[in-house]
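Enquirer: Sequence first, then the predicted structure:
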Amino acid sequence: MNAQSPVICELAGGIATLTLNLPAKLNPIARELQVELRDALERIREDRAVRAVILTGAGKAFCVGADLSAMAPGDQGKSLGDQTAEWMQSLSNPLVETLRTLPVPVVAAVNGAAAGAGVGLALAADVTVAARSAYFYLPFLPKLGIVPDLGCTWEIPRRAGRARAMGMALLDERVGAEQAVQWGLIWACADDAQLAEEARAIAQRLARLPAHAVAEARAAFAASERHTLAEQLRYESERQRELIDRPTFREGVSAFLQKRPPTFPGR
């Protein structure tokens, strides 16, 4: 573990904790942080000892989005807009896609401000929990005249509804952790001092799931967004056709009949 790295990775008990580590700047999604985070996620993808991931921030913030002070056109003759779009498509967008396709569940522990692209990063997790003092804030349009990114325009209306997504995008207001829970934007909030403990407890529960559970859940809910009810019912029955014949189902039934917790193998 390198305490000076933009991303600190710690592995204990099958849980990898990734800490965004630029606290002096409130953990902006700087280029070097993105590179380090991508590399850490790829190592986790290959490490079969990892059963769950916690993503959090060092210091007072989770992630405040782009480092505007570092944004300037390069010397390749490209505009700042061209350069930014290329960075997003080659680095930032794949980060979100990687989080959403990891073979293990991801818990975002939002320890403070999640602003701009930091909101997208927090919502890319499978389960998002926040400190009670944390908040979610989209300054893109009211402050900068640009659209929310890193998946915010996809995630927020699906979680909280279009009306609340539009309000967040346009009204320049912070959404506190408790309000975010009420809206369905995140799973839960915890007292600030208890956030790390709560996130780890959730990660430990997720680590005990069947290895394929998170991928199946993601795929099932994604399918429901494009299917009619009849199509989704058909999808569910076809997945049961395969999954019921797996050893994990047999173990689950045995555990139920024996009144004990099931024990599932790792991935």
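Expert: Nice, I can see it.

Enquirer: make it CA atoms for all contacts and neighbour counts henceforth
Expert: OK.

Enquirer: show me where the stretch 151-267 of the chain has helices.
Expert: Ranges of helices in the stretch 151-267 of the chain, per DSSP state H, counting those that start in this stretch, are 152-160, 162-170, 177-183, 195-207, 213-224, 229-243, 247-257.

Enquirer: how far out from the middle of the chain is the shortest one?
Expert: Put plainly, it is helix 177-183. Helix 177-183 sits 17 Å away from the centroid of its parent chain (Cα atoms, centre = their mean, to the nearest Å).

Enquirer: Could you pull up the residues touching the closest residue to residue 127 other than its chain neighbours?
Expert: Using Cα to Cα, 6 or more residues apart in numbering and skipping the chain neighbours, the partner closest in space to residue 127 is residue 107 (4.9 Å). Residues near residue 107 by Cα atoms under 8 Å, 6 or more residues apart in numbering: 52-55, 125-129, 199, 202-203.

Enquirer: Okay, and the residue nearest the centre of the chain sits in which element?
Expert: In the chain, the centroid-proximal residue (Cα atoms, centre = their mean) is residue 125; its distance is 2.0 Å. Using DSSP states H and E, residue 125 is not contained in any helix or strand.

Enquirer: coming back round to it: reformat the contacts of residue 107 as a markdown table; add distance to residue 172.
Expert: As requested, those are exported to a markdown table (distance: Cα to Cα, whole Å):
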| residue | distance to residue 172 |
| --- | --- |
| 52 | 34 |
| 53 | 31 |
| 54 | 29 |
| 55 | 26 |
| 125 | 24 |
| 126 | 26 |
| 127 | 25 |
| 128 | 22 |
| 129 | 22 |
| 199 | 29 |
| 202 | 32 |
| 203 | 33 |
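
Enquirer: Tell me how far the residue nearest to the centre of the chain lies from residue 235.
Expert: 24 Å (Cα to Cα, to the nearest Å).

Enquirer: same thing with residue 141?
Expert: Following Cα to Cα, the distance that separates residue 141 from residue 235 is 39 Å.

Enquirer: now residue 94
Expert: Taking Cα to Cα, one finds residue 94 at 28 Å from residue 235.

Enquirer: now swap in residue 157 and tell me
Expert: 24 Å.

Enquirer: cool, residue 241 as well?
Expert: Residue 241 is 10 Å from residue 235, by Cα to Cα.

Enquirer: my guess is residue 62 meets residue 108, correct?
Expert: No: with contact taken as Cα atoms under 8 Å, residue 62 and residue 108 are classed as non-touching, separated by 9.3 Å.

Enquirer: Those two: which has the busier surroundings?
Expert: For the pair residue 62 and residue 108, the greater number of neighbours falls to residue 62 (34 against 26), based on other Cα atoms under 10 Å.

Enquirer: Next up, a structure to set beside the first:
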Amino acid sequence: MIIYEVKDNVAYIRLNRPEVLNALNKQMFDELFKALDNASKNQTAKVIVITGSGRAFTVGADLGELRDFYEKGEKINHGDILRQRYNPLVIRLRSIEKPVIAAINGVTAGAGIGIALAADIRLASSAARFILAFGRVALVPDSGLTYYLTRLLGHGRLFEWYVSNREVGAEEALRLGLVDQVYQQEVFEPKVHEFATAMASGPLKSYALLKRAINRQLLPELSEALEYEAFLQEVAGYTEDHIEGVMAFIQKRAPKFKGN
């Protein structure tokens, strides 16, 4: 599920479930944390790049992993899932004292956007598109999205994006500050490698010190936001609208929300 390699002083971590758009299940989280630990400890790896296989970066949570629970009508504590998986991943990406690049090769949805925003730099393919998606299943944005997007977009644009469920393309994402560079799809991987290897030959200690300075300002508020998102997601996950949204997704139909 994770392909890990070190090339030219760059550790590449590739999410590799292309058949489900690199949706994140427990096994992928386990392997992802292991790969991040390896990259953090490997002295030849100066920069870390996270990307996806196929046509997606990641679409976030794998609802299929929880399908049996929903079909049986069992409640799921989404707050606990965030505390066990997503929140530690966001904090881990921020706390590694090596530059982390999110190489966004394609579709990025839900928590996948939060994971990308936790990276130090985001490089996007022209084929990338961003879908907030939480509103489709009556959940609130998580994985740090309420923290990052309120600051990047403003509360009005965040609310509009959530309500509309529209896709944001790569060029609009660049204008909004969601990504830092956009490369044409046909040259995306070599351009990412060029960027990462150039960074790997730079002043690495200074990069680490800058990241410390940024985290000193960012991490206290981000950590608080992550915990509050987990609390809200626990509440949202128990609503009738959430169950209806997930069942509609599984059954490939439009949801019929009742506001409950």
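Expert: On my side now, so go ahead. This structure is a prediction, so every number in the text was calculated from the model and none was measured.

Enquirer: before we move on, the earlier item: rebuild the helices of the stretch 151-267 of structure 1 as JSON lines, extending it with mean neighbour count and distance to residue 12 of structure 1.
Expert: Output for these, formatted as JSON lines (neighbours: other Cα atoms under 10 Å; distance: least, Cα to Cα, whole Å):
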{"stretch": "helix 152-160", "mean neighbour count": "17", "distance to residue 12 of structure 1": "30"}
{"stretch": "helix 162-170", "mean neighbour count": "16", "distance to residue 12 of structure 1": "37"}
{"stretch": "helix 177-183", "mean neighbour count": "18", "distance to residue 12 of structure 1": "28"}
{"stretch": "helix 195-207", "mean neighbour count": "18", "distance to residue 12 of structure 1": "11"}
{"stretch": "helix 213-224", "mean neighbour count": "14", "distance to residue 12 of structure 1": "20"}
{"stretch": "helix 229-243", "mean neighbour count": "12", "distance to residue 12 of structure 1": "30"}
{"stretch": "helix 247-257", "mean neighbour count": "14", "distance to residue 12 of structure 1": "25"}
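
Enquirer: For the ones you listed, could you give me a markdown table that also reports distance to residue 67 of structure 1?
Expert: As requested, the helices of the stretch 151-267 of structure 1 are exported to a markdown table (distance: least, Cα to Cα, whole Å):
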| stretch | distance to residue 67 of structure 1 |
| --- | --- |
| helix 152-160 | 18 |
| helix 162-170 | 19 |
| helix 177-183 | 23 |
| helix 195-207 | 26 |
| helix 213-224 | 31 |
| helix 229-243 | 42 |
| helix 247-257 | 45 |
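
Enquirer: Residue 191 of structure 1 -> structure 2?
Expert: Alignment note (TM-score structural alignment): residue 191 of structure 1 maps to residue 184 of structure 2.

Enquirer: Who are the contact partners of its match?
Expert: Residue 184 of structure 2 touches 125-127, counting by Cα under 8 Å, 6+ apart.

Enquirer: Next step: those restricted to strands.
Expert: Counted as lying in strands by DSSP state E, out of the contacts of residue 184 of structure 2, are residue 125.

Enquirer: For the contacts of residue 184 of structure 2, pick the one with the most neighbours.
Expert: Within the contacts of residue 184 of structure 2, most neighbours by other Cα under 10 Å means residue 125, with 25 neighbours.

Enquirer: Tell me which residue of structure 1 lines up with it.
Expert: Match for residue 125 of structure 2 (TM-score structural alignment): residue 131.

Enquirer: how far away is its match from residue 183 of structure 1?
Expert: From residue 131 of structure 1 across to residue 183 of structure 1, the span is 16 Å (Cα to Cα).

Enquirer: what's the answer for residue 225 of structure 1, then?
Expert: From residue 225 of structure 1 to residue 183 of structure 1 the distance is 19 Å (Cα to Cα).

Enquirer: ditto for residue 151 of structure 1
Expert: 18 Å.

Enquirer: same thing with residue 83 of structure 1?
Expert: Residue 83 of structure 1 is 35 Å from residue 183 of structure 1, by Cα to Cα.

Enquirer: just residue 251 of structure 1 next, same as before
Expert: From residue 251 of structure 1 over to residue 183 of structure 1 (counting by Cα to Cα), the distance is 37 Å.

Enquirer: Can you report how many residues lie near residue 55 of structure 2?
Expert: For residue 55 of structure 2, the neighbour count with other Cα under 10 Å is 17.

Enquirer: What of the one 10 residues further on?
Expert: When counting by other Cα under 10 Å, one arrives at 12 neighbours for residue 65 of structure 2.

Enquirer: Residue 219 of structure 1 maps to what in structure 2?
Expert: In structure 2, residue 219 of structure 1 lines up with residue 212, judged by TM-score structural alignment.

Enquirer: List the residues that contact the closest residue to that match other than its chain neighbours.
Expert: In this structure, residue 212 of structure 2 finds its nearest non-sequential neighbour in residue 97, 7.7 Å apart by Cα to Cα, 6+ apart. Counting by Cα under 8 Å, 6+ apart, residue 97 of structure 2 touches 40, 207-208, 211-212.

Enquirer: Is the counterpart of residue 97 of structure 2 in structure 1 in a helix, a strand, or coil?
Expert: Using TM-score structural alignment as the criterion, residue 97 of structure 2 maps onto residue 103 of structure 1. At residue 103 of structure 1 the chain is in coil, as set by DSSP: H, G, I helix; E, B strand; the rest coil.

Enquirer: cool, and residue 103 of structure 2?
Expert: strand.

Enquirer: wait, isn't residue 103 of structure 2 in contact with residue 50?
Expert: Yes: judged on Cα under 8 Å, residue 103 of structure 2 makes contact with residue 50 at a distance of 5.9 Å.

Enquirer: Could you check the helix or strand where residue 82 of structure 1 lies and say which residues are buried?
Expert: According to DSSP H and E, residue 82 of structure 1 maps onto helix 80-87. Counting neighbours by 16 or more other Cα atoms under 10 Å, one finds that the buried residues in helix 80-87 of structure 1 are 83-84.

Enquirer: same deal with stretch 56-70 of structure 1?
Expert: Neighbour counts over stretch 56-70 of structure 1 (16+ other Cα under 10 Å) mark 56-59, 61-66 as buried.

Enquirer: What residues does the alignment partner in structure 2 of residue 60 of structure 1 make contact with?
Expert: Mapped onto structure 2 by TM-score structural alignment, residue 60 of structure 1 lines up with residue 55. Going by Cα under 8 Å, 6+ apart, residue 55 of structure 2 touches 18, 21, 105-107.
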